[in-house]
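>>> need a 3D model of the following:
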Amino acid sequence: MNRRIVIKIGSSSLNHPTGGLDDRSIEKIVKVISEISAQGVECILVSSGAVAAGVGKLGLATKPKDVAGRQAVASIGQGVLIERYAQYLDDHNLVGAQILLSRIDLADPSRYKNAQNTLEQLLKFKAIPIINENDTVAVEELCFGDNDRLSALVAGIIHADLLVIFTDVDGLYTANPKIYPEAKLIEKVENIAQVKGLAGGAGTQLGTGGMITKLKAAEIATRFGIGTYLVNSNRMKDLPAYFQGEKLTGTYFVPAKHRLMGKKRWIAYGGLSEGSIIIDDGAVKALAKEGKSLLATGIIGAEGEWERKELVRIVNVKGTEIARGLVELSSEEIILTQGKHSDEVLRLIPDLEGNEIVHRDNMTLMI
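Down below sits the predicted model:
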């Protein structure tokens, strides 16, 4: 039985057709959280809607296109959003707690741990953490990009049993059901790589995500060993019954058998990479198929600048990300030693410990 759940609700499910927030939608999600909490399930809510709420509060036709405009609207809307949640939670004798996260909060190990400790304590207090990206101060390179990804990372932080992403569609289909009426709902996905081609593009006017962002979120969560549901927000009322053994209509993404843990998890999705190491096909095979560390002989190039022990992306000649890892040499040293055998590398870099440029223990595969 799942006993800790992260629920993600998007702007499309919260926004009123005439603009601003839809109070009925917020009331419904809070009612669901109340019923689940009464069953002993710990709930964490990742909620979009700050920009949409700000747009409605200001009476704007659309959200601003410039960064300063979006951040200003988000700062107005975030207060409106949390006020509405607090109002309805209070009606159910529940306490909400606002948490705004930036990408850097999960990239820095100490801040990551602080966020984890705060969330754990809030759950001990029986409070409902309400999480959103800190849009007001985030810069583009330090953004999560969408709350789907954020919800998956939060699920990993607090070791959730289940992630449920509510959206405006019933789940993942074999084709776009708006164009192809014969499209079928896919109820279970065991290999996300095989269905990525089914994802569409843009989301709604007030949202930032589409199906592809939800598949990426499911990929992250399932690699953490967390089962993920994609469910139409119209079926939100069915969620409490799921915890009593009833079927939940939507698409379920099966958790990976070999889950990422600890440092490997942070390397893959927490840390910020400083650059890229380009490797040849032989090195790709050694890493992806043979479970080996990265040696200098397989390196054919580098992009970006970094110091020793920093996090880098490892890509093939086409730019596809193969892995991420903590590198033993700086970017300058990589350029100096690329393509060379280990004995030559050790002659050029005598203080290098071992002959691995990125050790397998400090690397996570991304394919």
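>>> CA only for contacts and neighbour counts going forward, please
Noted.
>>> ranges for the helices of the stretch 151-300 of the chain?
211-223, 239-242, 262-265, 281-288 (DSSP state H, counting those that start in this stretch).
>>> would you convert those into CSV that also reports distance to residue 142?
Below are the helices of the stretch 151-300 of the chain laid out as CSV (distance: least, C-alpha to C-alpha, whole Å):
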stretch, distance to residue 142
helix 211-223, 17
helix 239-242, 33
helix 262-265, 18
helix 281-288, 28
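>>> can I get the ones you listed in TSV with distance to residue 48 and mean neighbour count?
Compiled in TSV, the helices of the stretch 151-300 of the chain are given as follows (distance: least, C-alpha to C-alpha, whole Å; neighbours: other C-alpha atoms under 10 Å):
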stretch	distance to residue 48	mean neighbour count
helix 211-223	14	24
helix 239-242	19	17
helix 262-265	25	15
helix 281-288	36	16
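>>> relative to residue 116, which of those helices is closest?
helix 262-265 (12.9 Å; C-alpha to C-alpha).
>>> quick check: end-to-end length of stretch 55-74?
The straight-line separation of the ends of stretch 55-74 (C-alpha to C-alpha, to the nearest Å) is 8 Å.
>>> neighbours of residue 178, just the number please.
8 (other C-alpha atoms under 10 Å).
>>> out of the helices of the stretch 151-300 of the chain, which is closest to residue 90?
When the helices of the stretch 151-300 of the chain are compared by C-alpha to C-alpha, helix 239-242 sits nearest residue 90, at 19.5 Å.
>>> chain center to that closest one: distance?
Relative to its chain's centre, helix 239-242 lies at 24 Å (C-alpha atoms, centre = their mean, to the nearest Å).
>>> can you name every helix or strand that that helix contacts?
helix 23-38 (3 or more C-alpha pairs under 8 Å, 6 or more residues apart in numbering; DSSP states H and E).
>>> who touches the helix it packs on?
13-14, 42-43, 84-85, 88-89, 92, 94, 236-237, 239-240, 243 (C-alpha atoms under 8 Å, 6 or more residues apart in numbering).
>>> try 7 Å
14, 43, 85, 88, 89, 92, 237, 240 (C-alpha atoms under 7 Å, 6 or more residues apart in numbering).
>>> can you check stretch 70-87 too?
Residues from elsewhere that reach stretch 70-87, judged by C-alpha under 7 Å, 6+ apart: 26, 49-55, 63-64, 96, 98, 135-136.
>>> buried residues in it?
Neighbour-count burial for stretch 70-87, counted by 16 or more other C-alpha atoms under 10 Å, picks out 70-78, 80-82, 84-87.
>>> one more, so I can put them side by side:
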Amino acid sequence: MPADREAIRTASRIVVKVGSSSLTTPHGTIDVDRVDALVDVLAARHASGTQIVLVSSGAIAAGLGPLGLTSRPRDLATQQAAASVGQGVLVARYTSSFARYGVRVGQVLLTADDMMRRSQHRNAQRTLNRLLELGVMPVVNENDTVATDEIRFGDNDRLAALVSHLIRAEALVLLSDVDALYDGDPRKPGARRIAEVHGPEDLAGVELGGSGRVGTGGMVTKVQAARIATGAGVPVVLTAAAHAAQALNGADIGTYFHPDGRHPGTRLLWLAHATTGRGRLHLDSGAVEAVVGRRMSLLPAGVTAVEGDFAAGDPVDLCGPRGRVVARGLVNFDAGEIPELLGRSTKELASTLGPEYERELIHRDDIVILEPYN
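Coordinates of the predicted model:
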């Protein structure tokens, strides 16, 4: 067994993500045999004392058959309807299958909008931790029934990476219908399995495929998820669902992404990767240096323009003078209030508008740097 993969075999808390194509038939219905095979593996690891969070796609796919749909719907309303029907089918199947081993499951549906709010973020963390303490296996999915295009994770690979950091997991296993990351199309001769990834340089020149038939993910989203998790210090294994047992046992299978050892704040990780800006604040060069270079709060005096329609507490992108997004933060004012504040000091604002305006537009604790600015 490779020494690095020993971390997977000995991990006491693991997040396992499985994609739609690994759970469903070509017609979009739940494949009972596939679900049971995955549950067999996870229940065995659970019996050894490991805490497992299962991030499972498949709700929309599972809803296709009962609704008489032959393919994944493109419009949001029908996707939400399919998710509403399919989520019950999916969880019922997991409940029945895990019951064979006396393992209880609990459904946890998350939205990106929930996770960027401080109170909801803490609630999700507490709920997942308590379920694990009680010996329950949480089955996590994005709440597709209520999520919108503007506020969604976009794929469960990214959700799984963020959950792995949220619960302080020691490993993340991404299961799909592809057994590893390859340096070319694995269906063509000569494609080589990439056994390990230490950093972005190991993927230079690698072409990543698109999404599957019933899911939203693809190799691109899996690599992005691996980068999120490893950037938070969590090792990742990417392989096929059929190889789940070997992956969890630390075998040299699939692709292993090495962690880089950093552990950023949980909320900032969510802010960077689970949200999109509802608007933009344009900063002058002095404000960029203060926010990005010196990690200070954003004050009204350094903002030159505002775009978008957002409310206090929403995430907004911060742009430098050349228009490039350099950071994201949770704003303290509605979009309509900000134009009157631009270019003015907080003391001036307090004297003319009232003491409640003697505060920052965005506090430094609510700002995440997305890229250096120079």
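>>> any idea how far the counterpart of residue 173 of structure 2 in structure 1 lies from residue 184 of structure 1?
In structure 1, residue 173 of structure 2 lines up with residue 164, judged by TM-score structural alignment. When distance is defined by C-alpha to C-alpha, residue 164 of structure 1 is 20 Å away from residue 184 of structure 1.
>>> how about residue 263 of structure 1?
With the distance defined as C-alpha to C-alpha, residue 263 of structure 1 ends up 39 Å from residue 184 of structure 1.
>>> repeat for residue 235 of structure 1
18 Å.
>>> picking up where we left off before, residue 164 and residue 184 of structure 1: who's more crowded?
Taking neighbours as other C-alpha under 10 Å, residue 164 of structure 1 and residue 184 compare with residue 164 leading, 25 against 14.
>>> isn't that one right next to residue 7, touching?
Yes. Contact status for residue 164 of structure 1 versus residue 7: in contact at 5.0 Å, counting by C-alpha atoms under 7 Å.
>>> so what does residue 261 of structure 2 match up with in structure 1?
Per TM-score structural alignment, residue 261 of structure 2 is aligned with residue 257.
>>> so for its match, what's the nearest residue that isn't a sequence neighbour?
Of all residues not flanking residue 257 of structure 1 in the chain, residue 225 sits nearest, at 7.0 Å (C-alpha to C-alpha, 6 or more residues apart in numbering).
>>> quick one: residues contacting the equivalent of that neighbour over in structure 2.
Using TM-score structural alignment, the equivalent of residue 225 of structure 1 in structure 2 is residue 233. The neighbourhood of residue 233 of structure 2, defined by C-alpha under 7 Å, 6+ apart, consists of 259, 260, 261, 262, 263.
>>> next: residue 300 of structure 1.
Contact analysis of residue 300 of structure 1 by C-alpha under 7 Å, 6+ apart lists 278, 279, 280, 338, 339.
>>> identify, from the residues you listed, the entry nearest to residue 146 of structure 1.
Looking across those and measuring by C-alpha to C-alpha, the closest to residue 146 of structure 1 is residue 278, at 28.0 Å.
>>> translate residue 142 of structure 2 into the numbering of structure 1.
Match for residue 142 of structure 2 (TM-score structural alignment): residue 133.
>>> ok now stretch 11-27 of structure 1, how far from the chain's centre?
Here stretch 11-27 of structure 1 is found 23 Å from its chain centre; the criterion is C-alpha atoms, centre = their mean.
>>> equivalent analysis for stretch 141-161 of structure 1, please.
Per C-alpha atoms, centre = their mean, the centroid offset for stretch 141-161 of structure 1 relative to its chain is 4 Å.
>>> who touches that stretch?
2-6, 8, 46, 48, 102-104, 116, 120, 163, 208-209, 213-214, 216-217, 220-221, 224, 226-227.
>>> end-to-end on it?
30 Å.
>>> what does stretch 59-72 of structure 1 give?
Its start and end residues considered, stretch 59-72 of structure 1 measures 14 Å (C-alpha to C-alpha).
>>> how about stretch 244-260 of structure 2?
Its first and final residues considered, stretch 244-260 of structure 2 spans 24 Å by C-alpha to C-alpha.
>>> cool, stretch 291-302 of structure 2 as well?
One end of stretch 291-302 of structure 2 sits 10 Å from the other (C-alpha to C-alpha).
>>> buried ones in that stretch?
Under the neighbour-count criterion of 16+ other C-alpha under 10 Å, stretch 291-302 of structure 2 has 291, 292, 295, 296, 297, 298, 299, 300, 301, 302 buried.
>>> before we move on, what SS does the nearest residue in space to residue 59 of structure 1 that is not next to it in sequence have?
Leaving aside its chain neighbours, residue 59 of structure 1 sits nearest to residue 19 (7.6 Å; criterion: C-alpha to C-alpha, 6+ apart). Residue 19 of structure 1 carries the three-state label coil when classified by DSSP: H, G, I helix; E, B strand; the rest coil.
>>> shouldn't residue 19 of structure 1 be in contact with residue 58?
No. The criterion here is C-alpha under 7 Å, and residue 19 of structure 1 misses it with residue 58 at 9.9 Å.
>>> comparing those two, which residue is more hemmed in?
Between residue 19 of structure 1 and residue 58, counted using other C-alpha under 10 Å, the more crowded position is residue 19 (19 against 13).
>>> picking that back up, against residue 275 of structure 2, how distant is the match of residue 225 of structure 1?
Counting by C-alpha to C-alpha, the gap from residue 233 of structure 2 to residue 275 of structure 2 is 21 Å.
>>> burial count for the spatially closest residue to residue 346 of structure 2 that is not a sequence neighbour?
Spatial nearest neighbour of residue 346 of structure 2, excluding adjacent residues (C-alpha to C-alpha, 6+ apart): residue 358 at 4.6 Å. When neighbours are defined as other C-alpha under 10 Å, residue 358 of structure 2 has 17 of them.
>>> mind telling me what residue 115 of structure 1 corresponds to in structure 2?
Applying TM-score structural alignment, one finds that residue 115 of structure 1 aligns to residue 124 in structure 2.
>>> what does the helix or strand hosting its match contact?
Using DSSP states H and E, residue 124 of structure 2 falls within helix 118-133. Contacts with helix 118-133 of structure 2, where a contact means C-alpha under 7 Å, 6+ apart, come from 51, 114, 115, 137, 138, 166, 167.
>>> against residue 129 of structure 2, how distant is the last one?
Just to be clear, that refers to residue 167 of structure 2. 7 Å.
>>> before we move on, what about the third one?
With distances taken as C-alpha to C-alpha, residue 115 of structure 2 is found 15 Å from residue 129 of structure 2.
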